[in-house]
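*Asks:* the following block contains a protein sequence and its predicted model.
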Amino acid sequence: MKRQQFFTTLVISIFALISNVGFAVEVNEQVEVSKPAQAVEAKVEKLTAIEYLQLMQAAYNEKNYEILYLNGLQNQIEPKQLIHGVIDGKELSYFRYLNGVMRESLQYSGKVSYFEQGAQAYTLESAQDRSVFANIANFDYSIGQNSYEYIILGKGRIAGKRAIAIRMISRDDYRYSYVVWLDIDSYLPLQLDTLDKSNIILEQVMVVSLVVTEQVNPWLEKLSQQQLPQVLHLNKPSPGHASLWKVNWLPTGFKVVKDDLHNLVMKENEPVSYIMINDGIVSVSIYISTKKIALAEKQKIIQRGATVLYTSQKNNIEYNVVGDIPVITAKRLIESITRVQ
């Protein structure tokens, strides 16, 4: 409750800031469809929790919209902006931080371009959606029923919109639970809370302004026609250079999506075994290398919001697990790792 009050107070205090942000930060009431209260109530009763989540997916990927949102993490608040559009059947997303040094990115046609004040702009080839709410907007909710239970919590009001809350309850202790708030009219996400098993909010993303339009933002369309910065080609592992280790246990719904050898700066030229697992919402990275220095117990668990960095050292080997998972999951993953024979 105190955290929610804090967010509410903050929203009021930053309106002076966001009023000068430029386009995409004011609610445009003309784009909303006025509906009788009875019709809205009927729609709420008619849809199931999973149907709401699936409609949210479609809206997030197919609609033209502009959102201003707050990213809350350990009492630190970061205002950000996302503009999304669909041009010739392809999604385009523009993202920027609103405070501090200018940081922007543009995702379009399988590439992500990064722009930061004082640094050379560059482009990476990536099909991964890196925008806000992307994890829940690209999740397979039908398959996800093996890992989560979906229930409707109730209705409320967020960013001036009538909203409905859907809770995704983890069926085990190896992942977090979530509460997703959706706009009843557009089905777009308005808030996402990440909760641990004690129902403590670890991270929160909350929209403070949402504008949905029929046409793509003209400025966004212009961006799609601009020449992007040069593509930066990263060194990729050679074929056949798989990790020297394997994970023998995975939480329900997770699968290995990468398995190779990395060269990390901190390990000089020594190859590091790298394994990535993913359940459609969360990606977890596992690094395995020879131990360089001994760590104190307090250095072995670092947690910031939902993200944990867990380090374990056994004999001459060091294991590092990074991801939005509980510590118990990181521990069990490491305990299951064995060397490839």
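*Replies:* Nice, I can see it.
*Asks:* use CA for all of it now, contacts and neighbours both
*Replies:* Fine.
*Asks:* host element of Gln54?
*Replies:* helix 49-62 (DSSP states H and E).
*Asks:* list the buried ones in that helix?
*Replies:* Buried positions in helix 49-62, judged by neighbour count with 16 or more other Cα atoms under 10 Å: Ala49, Ile50, Tyr52, Leu53, Gln54, Leu55, Met56, Gln57, Ala59, Tyr60, Asn61.
*Asks:* buried residues in the longest helix along the chain?
*Replies:* Using DSSP state H to define each element, the chain has its longest helix at helix 2-18. Buried residues in helix 2-18, counted by 16+ other Cα under 10 Å: Phe7, Val11, Ile18.
*Asks:* of all those residues, which comes closest to Glu318?
*Replies:* Phe7 (39.4 Å; Cα to Cα).
*Asks:* from Leu182, how far off is that closest one?
*Replies:* Counting by Cα to Cα, to the nearest Å, the separation of Phe7 from Leu182 is 18 Å.
*Asks:* returning to that earlier point: list just the nearest of the buried residues of helix 2-18 to Glu297.
*Replies:* Phe7 (34.2 Å).
*Asks:* returning to that earlier point: give the other helices and strands that the longest helix of the chain contacts.
*Replies:* Using 3 or more Cα pairs under 8 Å, 6 or more residues apart in numbering; DSSP states H and E, no helix or strand is in contact with helix 2-18.
*Asks:* one more structure, for comparison:
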Amino acid sequence: MQGYRYLLAALGLASSLICSTVFAAAPQLAAPQQTMPQEAVAQQTVAPEDDVETQLPAGEQRALLEGERWFNLMQKALTEFNFNASLVHVQDQRIEMFRWLHGHNSENEELELLHSLNGPEIHIIRRGQTVSYFHSMSSPFSVRANNMFGPIPTAFFREFENISKAYDAVPMGGARIMDRTTVHVRLLPKDQDRYGYSLWLDRETGMLLRMLTLSQEGEPLEQVQLTALEITNEPNPELAQILDLNLPPVVEDIHRGVSVQHEWQTNYLPRGFTLVRGNHHRLPITGIAADYFLYSDGLTRISLYVSEDPEAAVNLRHSGLESLYSHSYADYSVTVVGRLPMATLQRIATSVRR
């Protein structure tokens, strides 16, 4: 029973990475650029990379450079354009609809608004590096962050270089989306340890119009589709209204300065993943104490929980877009949560040693 409750707790933390439940855990994720104290760093071994860079044929090199160019055009469109968009986010049986506004004020500070059009009322407001979350069923709060946590991966708001160790960007032709001509760009993993992505970008502006998260077998796991888009010279007047709002106070992460309590060695991580932060805290629901580590390859994240309680998790697993795998040893247990294939999570969990 305790293991089942631990599964529920870990799944709750996993689901908090998506927009609909970010309100419960966003303070823990508010500062993805925050580096952790040196004493809190777990030893780790990353999947080996080739010692010598493989020389690709000239045609393949040109294709990769073209894919990278389109990705950076998308990043520029998402961060520099004034736009008013509507989108649909499909994940499993859940369908969410949002309105999305982006622009800049007179001081060139980014302004952004995302609000739900079905289900519980959700509003997310970004004013520069302050992001505020409003939910009809919880108290509002603000966090320090450069991007919202929502349907669009935060890596899409940064240049391709940030994910180039783990992915190749390859143009694959195009299609017609929203009556616009697009370029289809595949984000192909450089290994079999993570999911791939398909992006359809407006050929005229580079704007993201559609995104698919794809399993290793090419099956769609998640879809984001714009249903309306207006790009303007001036920001939408609604964005000016958020300049006068009294936003909720910034919530500081109470775990940020808490070091891990034990030394752990992660003997396997997929290529490109680096440690973002680590701390020690008790999990929601169960109250079980665990050392926590957050890793990122720039596009997706891995949450690793290691507890001194060997009965905290008894070889549990849950497959989906956000998967979970746990493994028990004689005197400790490990749970890994992330948007990665089950085999990858299993390999990470079973590699953790004292």
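*Replies:* Okay, I see it. Source: prediction; values computed, not measured.
*Asks:* which residue numbers in the second structure go with the helix holding Gln54 of the first structure?
*Replies:* The alignment of helix 49-62 of the first structure onto the second structure (TM-score structural alignment) covers residues 67-80.
*Asks:* superpose on the first structure and give me the mean offset of that stretch.
*Replies:* Relative to the matching residues in the first structure, stretch 67-80 of the second structure has an average distance of 0.8 Å after the fit, by mean Cα distance after the TM-score superposition for the first structure.
*Asks:* how far does that stretch sit from its chain's centre?
*Replies:* 18 Å (Cα atoms, centre = their mean, to the nearest Å).
*Asks:* can you confirm Ala165 of the first structure is in a strand?
*Replies:* Yes. Ala165 of the first structure: assigned to a strand according to DSSP: H, G, I helix; E, B strand; the rest coil.
*Asks:* not counting sequence-adjacent ones, nearest residue to it?
*Replies:* Trp181 (4.4 Å; Cα to Cα, 6 or more residues apart in numbering).
*Asks:* which residue in the second structure lines up with that neighbour?
*Replies:* So, by TM-score structural alignment, Trp181 of the first structure is matched to Trp200.
*Asks:* residues contacting that match?
*Replies:* By Cα atoms under 8 Å, 6 or more residues apart in numbering, the contact set of Trp200 of the second structure is Gly174, Ala175, Ile177, Thr182, Val183, His184, Val185, Leu208, Leu209, Arg210, Met211.
*Asks:* ok, back up a step: nearest to Ser170 of the first structure, of the buried residues of helix 2-18 of the first structure?
*Replies:* For those, the nearest to Ser170 of the first structure is Phe7 (25.5 Å; Cα to Cα).
*Asks:* which position in the second structure aligns with that closest one?
*Replies:* In the second structure, no residue is paired with Phe7 of the first structure, using TM-score structural alignment.
*Asks:* quick check: Phe7 of the first structure vs Val205 of the first structure, distance?
*Replies:* 10 Å.
*Asks:* one step back: run the chain-centre distance for the longest helix of the first structure.
*Replies:* 22 Å.
*Asks:* over to stretch 303-317 of the second structure?
*Replies:* With Cα atoms, centre = their mean, you get 23 Å for stretch 303-317 of the second structure.
*Asks:* for that stretch, buried residues please.
*Replies:* In stretch 303-317 of the second structure, counting by 16+ other Cα under 10 Å, buried: 303-315, 317.
*Asks:* can you list contacts of that stretch?
*Replies:* Contacts for stretch 303-317 of the second structure (Cα under 8 Å, 6+ apart): 2-4, 6-7, 288-295, 323-338, 349.
*Asks:* and for stretch 316-324 of the first structure?
*Replies:* 176, 282-291, 306-313, 330, 334.
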